[in-house]
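In: missing the sequence, but the structure's below:
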């Protein structure tokens, strides 16, 4: 007697209703923040290339802080080392949510986006290394083209008036979440210097206290804010990039609700900080990180220097090949079948869109190239590569937008106006159970 064949899961099918609501809320905030991010990047570029560029540099390089605590930083460093800790705190919360109640909680379901994301990090790094090896450039920037900027990508979709189905957007969000984890691991492992064991021990002790407070169900914010600042400051003085503290605290926050709770601590924190992160933190970082010279000579160097060319190739070619190939092979060997309403061309378009690597790529560029002149060239390459990826993705997505619009309208139609789309209530189905295998 032979075993019954395993049921094939549907890749990029209808999301379960609870997951659909959570994804929609996260993407709504990221989309608005992405539009602000685009505006901030444009302002930075115009300002840095205007007659008032000297004022821009003076503000970016102005130092303030508490020297006695080792926190005398420039405005640019405060945005990269300080404000971005909030961004990574939100990223840590999103990763924890995905692992506990989201797409990544089920190993079979998580395999596809995780494999795609890992391939989407490894292949760009290999493309970069191959480019600089052939041209004799510096290998230090191998990690720069590995990151996907979800806010920038969603802003491009908003500008295009795209109607991507929720599953495609959720896949892009999951890729970005795994990307963020990979980026923070790279920063923690490869971009640490002059380690201070005592400061790191203090930061670790603070995280232990943070964990204990969560276990004891302490909810008052005045415990967590001073403790979080102390953990961040000790992490910074310990020689590890301070954004690691943000991810660590995000992963510690409890994501499951206790009986009688309206929201978990992670949900409350994300609800409070996500708009701040997307609408204030990331745009401010972009304002002081994206201000690079875009003269003809500078742009020419992007396409002639091995390191900068490696970044462009990594974002545009490496990301596309890595994510698409990883997704296709994972689907083939995990018995997943593509949603019959979509084609592999749609996955390819999303892979191209993931080549937009703005915020984290700029951050890693600054860490990998401490010399300001070298960092400026790498930043210019990140901008050029991201713009090329955005342009190519726009052409591919627009070509299929009529199909996306039909799928979007079908999955959002609510004729009975009860707040739940009709597609989740066909044949009296329970909306909490519908999704993956439809």
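Out: On my side now, so go ahead. In this text, all values refer to a predicted model and were calculated from it rather than measured experimentally.

In: make it CA atoms for all contacts and neighbour counts henceforth
Out: Fine.

In: Can you classify residue 341 as helix, strand or coil?
Out: Put simply, residue 341 is coil when judged by DSSP: H, G, I helix; E, B strand; the rest coil.

In: And for it, the neighbour number?
Out: 10 (other CA atoms under 10 Å).

In: who's in contact with residue 188?
Out: 240, 241, 244 (CA atoms under 8 Å, 6 or more residues apart in numbering).

In: ok, second structure coming up, stack it against the first:
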């Protein structure tokens, strides 16, 4: 009987594990590591063949496996992001507009400065005009996982700061994708707006049936795809359109229920699969030598590591100094500086922008290597700074 009960509990335990914050980041790293291993072994030809296999309805709607991962699976990741942001804005710590503005302005600094540094480093090189959007985004799953592991004694408001900042600059990056790599078609865009409006209406009328929302979500995604706007935006929009306040007698709000159901799929499948099909670059003596002398690829490293650390810190300080935003009472500036370094983990959206910005596959691989290197350096240094800060806080608390 004990064995039977254990077997019955196994699926629930697996889902609970996938909802743990560090799990998504760990699985993302595993997906990226597997991609690098496979791309540098005799299996590389099979890997490339699968990555560029087209799936869909011939003559109507066809995407490669790599594009399905980037365009469709990442929409689930951004849906979870939208749900979490809506909850924090309506019922969480970000109801205070001044407290919300601090990470948003910090995100603006974390977009402008990395873009400027990347452009300056790559200036005059082929591809320099395309590189500046690559280091502007922060990988939410990756950064939050490191924060959860290394900052256990730091205030919970630091997580909210990082979450808001990462969402804001990812939305900025998605806006860049829409502006730079899209030619919006009006009719499907209007259909998308109508679907979101209907979603809001159904939420207001307290309609809860998944058999209505699932088809609507698919229509919203398809409409944006046909509008030539990156379809992951559909996930954010629908998340923000979902009700987060619980009615009397409700066990949980629709936003919490949706996040509870979607998070395991996003963390356990969508993000790792995207990482697997996007991070596979060849790393040998020749490619590493080319990377070390390629100023466009090195511009990405500089933008992620230096640009994010400087831009986020300056943005947050300017917001605080000029009264545009308020620092949470339990946060200190060393905490913000540690998170600013961690924001250089650009990974998911940076890889996505690389694939859109660089059509030359050789240069695309070099820039992807820059994304991986910049993200790794930022993760290691950020983790070291936050771990030291966490130990200091614990030591001070023990002395009180």
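Out: Yes, it's here. The structure displayed is predicted, hence computed values, not measured ones.

In: neighbours around residue 409 of the first structure, how many?
Out: Quick note: residue 409 of the first structure (other CA under 10 Å) scores 13 neighbours.

In: Report the separation between it and residue 169 of the first structure.
Out: From residue 409 of the first structure across to residue 169 of the first structure, the span is 15 Å (CA to CA, to the nearest Å).

In: Distance check, residue 257 of the second structure against residue 6 of the second structure.
Out: 25 Å.

In: Take the contacts of residue 188 of the first structure and keep only those in helices.
Out: Using DSSP state H, the subset of these located in helices is residue 244.

In: lining up the contacts of residue 188 of the first structure with the second structure, which overlap?
Out: Retained in the second structure (both residues aligned by TM-score structural alignment, their matches' CA atoms under 8 Å) from these: 240, 241.

In: Filter the contacts of residue 188 of the first structure down to just the buried residues.
Out: Neighbour-count burial within those applies to 240, 241, 244; the criterion is 16 or more other CA atoms under 10 Å.

In: Map the second one across to the second structure for me.
Out: Structural alignment places residue 241 of the first structure opposite residue 230 in the second structure (criterion: TM-score structural alignment).

In: Check which helix or strand the residue nearest to its match when sequence neighbours are not counted maps to.
Out: Residue nearest to residue 230 of the second structure in three dimensions, not counting chain neighbours: residue 178, with 6.2 Å by CA to CA, 6 or more residues apart in numbering. Taking DSSP states H and E as the definition, residue 178 of the second structure sits inside helix 157-180.

In: tell me, the next helix or strand after that helix lands on which residues of the first structure?
Out: Downstream of helix 157-180 of the second structure, the first helix or strand assigned by DSSP H and E is helix 186-204. Counting by TM-score structural alignment, helix 186-204 of the second structure pairs with residues 197-215 of the first structure.

In: Tally up the residues packed near residue 388 of the second structure, please.
Out: Around residue 388 of the second structure there are 15 residues (other CA under 10 Å).

In: what residue of the first structure takes the place of it?
Out: Residue correspondence, TM-score structural alignment: residue 388 of the second structure in this structure matches residue 399 in the first structure.

In: Look up how far residue 177 of the first structure lies from that match.
Out: Counting by CA to CA, the gap from residue 399 of the first structure to residue 177 of the first structure is 27 Å.
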